[in-house]
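Participant: sequence and computational prediction follow.
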Amino acid sequence: MAQPAAVIQMDVHAHYQKGSWRNRCYIAGPHGLQLLSVPLERGKNERRPFKDVKISQSERWQQQHWRTLEACYRRSAYFEFFEDDLAPFYQRPYTFLLDWNLDLLRFTFKPLKMAPDIIMTTSYQPFQPDNPFDIRAQNTKDTRHAALGATLAPYQQVFGERYAFLPNLSILDHLFNKGLSAIEKNNT
């Protein structure tokens, strides 16, 4: 059964911030943390509303990201379980970063049996530092979950025999390694 509908408000009119998590994530690779970054069109993206930030079409980033995910997670317990549903995100063309983010966000909600309403703002919403759910200022890998008070118990990761648990990775790491147990724990 799906979780009760929550509401996620996305401020799509806020200026894109270079170095934010809107176009990048970390996964576990054979040499530790591995960055996946969606390339953006050159220009002054920092002065541009997030809804208008375009993905660069000059690189084959989707193919590269997919091959990296396959190389890093093919031997994980649940990669094959999610593979067919995830692969189209790395084949379908995207113009805007917002569209890529929304599609991938909705993909991650589905196996977690969550169905939040995602509402786009109609104008810029000022940052609310006293609101723990306003996570726009969280830009580093060590603090991006801190705003919500989220902690994740260590779990077995693909390259766990090479190095200690790597926290704050993409939700894909959790799904590929924990599979249905990730779903069950998130629904209790």
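Facilitator: Done, it's in. Numbers count the residues shown, from 1 in each chain.
Participant: only C-alpha atoms for contact and neighbour calcs from this point on.
Facilitator: Fine.
Participant: how about residues contacting whichever strand or helix holds Leu98?
Facilitator: According to DSSP states H and E, Leu98 maps onto helix 97-109. Residues outside helix 97-109 that contact it (CA atoms under 8 Å, 6 or more residues apart in numbering): 12, 22-23, 40, 50-55, 86, 89, 94, 115, 171-172.
Participant: go again using 10 Å as the cut-off
Facilitator: 2, 10, 12, 22-23, 38-40, 50-56, 82, 85-86, 89-90, 92-94, 114-116, 118, 171-172, 175, 183 (CA atoms under 10 Å, 6 or more residues apart in numbering).
Participant: from these, which land in helices?
Facilitator: Secondary structure assignment (DSSP state H) places Phe82, Asp85, Leu86, Ile171, Leu172, Leu175, Ile183 from the contacts of helix 97-109 within helices.
Participant: got another one to weigh against that:
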Amino acid sequence: MGERVLVAHQPAYWPWCGYFSRLLDVDELVLLDHVQFSERGWQHRNTVADRYGRPVRLTVPVRRDFGQRLTEVRIAEPDFRERHWRTLSETYRRAPHFNRFADRLQELYAQSWTHLVDLNEAVTRLILDALDLKVTLVRTSGAPPSGTKTAALVDLCRRHQADVLRVGTGAGAYLDAGLLERAGIRIEVAAYAPTPYGRARSRPAGLSVLDLLMHEGPRARAVLMAGARTAPFTSTPREVHA
């Protein structure tokens, strides 16, 4: 029996390609919705590109409350749904695969969302389905892990019977590798090397995976696979090669 890999990430709004590239070979994503909301992060915003390749920022307006947990964050303006649907329609109506996803996107924005995390989970499920990834989503707010930072990750690994913790390239700044090693958990670093796609073959960096889906449709998963990289964690950051 092979090793079980844990991927835990904060729920985000239309996440970028690297978010999903680390899910290509796992069957579960742990959504860290018990953590504190970060106004400067990607929990309520992301970027797409218009038909000229110019970045377009989408931001969900939320009610500010200092120190609130992500699961508590409420959406401030319900009419953002019309704005975002209109922006996506205008941005991608000429993209090769817009019609493939238009009905699902319109249905998503027709719903009345009150909490950010519920919207983000629905967005994530839509993308996983579009990529044909059979990944179960589990929220931590129902049973938050014990401890903080690395100790919380150790607890999550034990709960989910994981031997490997898969993290992003910035993990060296916050992980206590020794604590994970003593717990018998191996650390794996996932990186994503963007692969050219679409007719222009040149897109702005860090776009939402939605841009990839609109331009590549069923081929989007293969593009993610081509750019996905993993390597053992080292205390000294290094490039991750194929």
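Facilitator: In hand now; what should we look at? Since this is a predicted model, take the numbers as computed values, not measurements.
Participant: TM between them?
Facilitator: After superposition, the two chains reach a TM-score (TM-score structural alignment, normalised by the length of structure 1) of 0.79; 170 aligned residues with a CA RMSD of 2.8 Å.
Participant: picking up where we left off before, just the buried ones from the ones in helices among the contacts of helix 97-109 of structure 1?
Facilitator: Leu86, Leu172, Leu175, Ile183 (16 or more other CA atoms under 10 Å).
Participant: let me see the ranges of the strands in structure 2.
Facilitator: 5-9, 28-31, 45-49, 55-59, 136-139, 164-167, 186-192, 228-232 (DSSP state E).
Participant: how much space separates Pro232 of structure 2 from Arg40 of structure 2?
Facilitator: 29 Å (CA to CA, to the nearest Å).
Participant: now render the ones in helices among the contacts of helix 97-109 of structure 1 as a markdown table, adding distance to Thr68 of structure 1.
Facilitator: A markdown table is the format used below for these (distance: CA to CA, whole Å):
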| residue | distance to Thr68 of structure 1 |
| --- | --- |
| Phe82 | 15 |
| Asp85 | 17 |
| Leu86 | 13 |
| Ile171 | 15 |
| Leu172 | 13 |
| Leu175 | 16 |
| Ile183 | 24 |
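Participant: closest to Trp66 of structure 1 out of those?
Facilitator: Leu86 (9.3 Å; CA to CA).
Participant: for the alignment partner in structure 2 of the closest one, which non-adjacent residue is closest in space?
Facilitator: Mapped onto structure 2 by TM-score structural alignment, Leu86 of structure 1 lines up with Leu105. Spatial nearest neighbour of Leu105 of structure 2, excluding adjacent residues (CA to CA, 6 or more residues apart in numbering): Trp85 at 7.5 Å.
Participant: do I have it right that the one you found meets Gln111?
Facilitator: No - using CA atoms under 10 Å as the test, Trp85 of structure 2 is too far from Gln111 to be in contact (11.7 Å).
Participant: the more surrounded of these two?
Facilitator: Applying other CA atoms under 10 Å to Trp85 of structure 2 and Gln111 shows that Trp85 carries more neighbours, namely 18 against 11.
Participant: would you quantify the distance from that one to Leu131 of structure 2?
Facilitator: 21 Å.
Participant: also Thr169 of structure 2?
Facilitator: 23 Å.
Participant: which residue is nearest the centroid of structure 1?
Facilitator: Ser170 (5.5 Å; CA atoms, centre = their mean).
Participant: show me the contacts for that one.
Facilitator: Per CA under 10 Å, 6+ apart, neighbours of Ser170 of structure 1: Arg24, Cys25, Tyr26, Ile27, Ala28, Leu35, Leu36.
Participant: any idea how far the first one lies from Tyr73 of structure 1?
Facilitator: Think Arg24 of structure 1. According to CA to CA, Arg24 of structure 1 and Tyr73 of structure 1 sit 18 Å apart.
Participant: from what I see, the match of Leu86 of structure 1 and Glu82 are in contact.
Facilitator: No - contact criterion CA under 10 Å: Leu105 of structure 2 and Glu82 do not qualify, at 11.3 Å.
Participant: what's the overlap in contacts for those two?
Facilitator: Common neighbours of Leu105 of structure 2 and Glu82 (CA under 10 Å, 6+ apart) are Leu88.
Participant: next, count neighbours for the closest residue to Lys54 of structure 1 other than its chain neighbours.
Facilitator: Spatially, and ignoring its direct neighbours in sequence, Lys54 of structure 1 is nearest to Phe96 (4.4 Å; CA to CA, 6+ apart). As a burial measure, Phe96 of structure 1 scores 17 neighbours (other CA under 10 Å).
Participant: what's the answer for the one 10 residues further on, then?
Facilitator: Using other CA under 10 Å, the number of residues around Arg106 of structure 1 comes to 14.
Participant: how about Leu98 of structure 1?
Facilitator: That count, for Leu98 of structure 1 with other CA under 10 Å as the rule, works out to 20.
Participant: ok, the aligned partner of it in structure 2 to Gly206 of structure 2 distance?
Facilitator: Under the alignment (TM-score structural alignment), Leu98 of structure 1 pairs with Val117 of structure 2. Distance of Val117 of structure 2 to Gly206 of structure 2, given as CA to CA: 21 Å.
Participant: circling back: how far does the helix holding Leu98 of structure 1 sit from its chain's centre?
Facilitator: 8 Å (CA atoms, centre = their mean, to the nearest Å).
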